[in-house]
Structures are given as C-alpha cells and as structure tokens.
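Student: Return a 3D structure for these sequence lines:
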Amino acid sequence: MSNGHAEYRINKGINRQLEFKGLKGQYLAYLAGGLVILLLLASTAYLLGLSPWTILVIVLLLGSGLFAIVFHLNAKYGRHGMMKAIAHRQLPKGVVCRSIKTFVKLNGLNNAV
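Tutor: You can find the predicted model right below:
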C-alpha cells in the first residue's frame, strides 16, 4: 500500500477438497457425527448412573472402532468412491424386453408391424 494501490491476497485453496489428517470430504462429517453421538451416549449413561470408568471404557472402545471404520472407508473409497459404489449397486443387472413393439415405437415405425 505504499504507492496507493491496494494489494489483495489470492486464496489458492478454492475448490480443493476439504482434508484434515488424511480424512477427505464426507468422511470428516461422518467422524464428527459419530463423535457427537458418542458424547450424547456418554452423557446419557452418566445421567443413568453408570460408573465413570465403565463409561470411559465403552466410549474408548466405540470411539476407536469409529475411527478405524471411518479411516478404512476413506482409504478404500476416497472422496467420491462410496457414492459411486452405492450408485453402482442400484443399477439393474439387465433390461428384459419380451416384445418388439417397444423398439418399433422408438423408431417411429408404427405402420411396419
């Protein structure tokens, strides 16, 4: 700003995927949601009168399982791979057509049959 012109910094991270400690995209949301559920579970168990040591062991086991599953899914599928795998499972194995009328109507050859 010494010569009267404004200087602007350019954010080079626009449109890049969100990543934290190796987790990418939606897996961060899965991990955050799982941790919130664990927090609610621990507070509910405490209000029900369970021993804090029991709660600690349960939360540590479930939390380590959550981390293992989320990091495994992240490594296996990547950013969009799980969506693609789910969409691929929803595709039909094949299309059955027992009549030629369908194809005749597509071609506009209604007078031929």
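Student: hey, let's count contacts and neighbours off CA atoms from now on
Tutor: Noted.
Student: need the contact list for the residue nearest the centre of the chain.
Tutor: Taking C-alpha atoms, centre = their mean, the centroid of the chain lies closest to residue 26, which sits 4.0 Å from it. The contact partners of residue 26, by C-alpha atoms under 8 Å, 6 or more residues apart in numbering, come to residue 79.
Student: quick one more, to check against the first:
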Amino acid sequence: MPVYQINKGINKPIEFKGLKAQYIGYLAGGLVGLLVLFASIYICGLPVYLCILTISVLGTGLFYQVFKLSHKYGQYGLMKRSAKRYLPGYLKFNSRKLFTRLKK
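Tutor: Now for the predicted structure:
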C-alpha cells in the first residue's frame, strides 16, 4: 500500500524568500528588463565596468523597491491600492425610489 504525503500548503500564497504572490512576478520581470538593458548598453559600446555598475545600481534599487512593496502592502494590498483609485468620491441620487423599492 503506497504512502502519500499530505500537502499542508493548500490555500496559502506563494512565497519565496519573503516575497509574496505577485511580487515574485514583478521581480522576475524587472530582472529580465535589466538583462535586456545590459545587453543594449553593451551593444551600444559602453565599457563593461560602466555597464555592470549601472545594472548593479538599478538591480539593487529594484530589489529594495519590490521587497519594500511586498512588506508594506502584503499579498493583495497593492492591487487594492490601485483599485481604490477607480472608486467614486461620492454618489448622488435625485430620488429615494431606488432605496424604497429594495426587497428585504
């Protein structure tokens, strides 16, 4: 009879070294962007040490910013913050018919 392991991580967000959920994707996208930037700067003819210095400074900033956002907003907080922008400041009704016709 085979023995199966029980997966205790069900319904938990993906986490990698302190990064949660979508921030892993943001960091991966940023690193791919830095790789493309490095290749384009190198092809343009800048010296290698200047390319490495530029990319390392930008990479450090990327890591710092993504970890800062992950710790500040958590798993869904950044999406909630961006969605909050689309909420109206107030609602204006000209009559009370909407509320008086509601079923209980």
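Student: tm score of chain vs chain?
Tutor: Aligned and superposed, the two chains score 0.87 in TM-score terms (TM-score structural alignment, normalised by the length of the second structure); 101 aligned residues with a C-alpha RMSD of 1.5 Å.
Student: if we can go back for a sec, aligned partner of the residue nearest to the centre of the first structure in the second structure?
Tutor: The alignment partner of residue 26 of the first structure in the second structure, by TM-score structural alignment, is residue 22.
Student: go on, residue 85 of the first structure?
Tutor: If you follow residue 85 of the first structure across to the second structure using TM-score structural alignment, you land on residue 81.
Student: Check whether that match sits in a helix, strand or coil.
Tutor: At residue 81 of the second structure the chain is in helix, as set by DSSP: H, G, I helix; E, B strand; the rest coil.
Student: The helix or strand where residue 63 of the first structure lies: how far from the chain's middle?
Tutor: In this structure, residue 63 of the first structure sits in helix 52-77 according to DSSP states H and E. Counting by C-alpha atoms, centre = their mean, to the nearest Å, helix 52-77 of the first structure is centred 17 Å from the centre of its parent chain.
Student: average gap between it and the second structure?
Tutor: Helix 52-77 of the first structure differs from its equivalent in the second structure by a mean of 0.6 Å after superposition (mean C-alpha distance after the TM-score superposition for the first structure).
Student: ok, now stretch 36-47 of the first structure?
Tutor: When the second structure is overlaid, stretch 36-47 of the first structure sits 0.6 Å from its aligned residues on average, using mean C-alpha distance after the TM-score superposition for the first structure.
Student: can you tell me what part of the second structure that stretch aligns to?
Tutor: Aligned by TM-score structural alignment, stretch 36-47 of the first structure falls on residues 32-43 of the second structure.
Student: show me where the first structure has strands.
Tutor: All strands of the first structure, identified by DSSP state E, fall at 19-20, 23-24.
Student: could I get those strands as a markdown table with mean neighbour count and distance to residue 37 of the first structure?
Tutor: Shown next, in a markdown table, are these (neighbours: other C-alpha atoms under 10 Å; distance: least, C-alpha to C-alpha, whole Å):
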| stretch | mean neighbour count | distance to residue 37 of the first structure |
| --- | --- | --- |
| strand 19-20 | 12 | 20 |
| strand 23-24 | 18 | 19 |
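Student: Ok, which of these comes nearest residue 97 of the first structure?
Tutor: Closest to residue 97 of the first structure of the strands of the first structure is strand 23-24 (C-alpha to C-alpha; 42.6 Å).
Student: Right, I'll leave it there.
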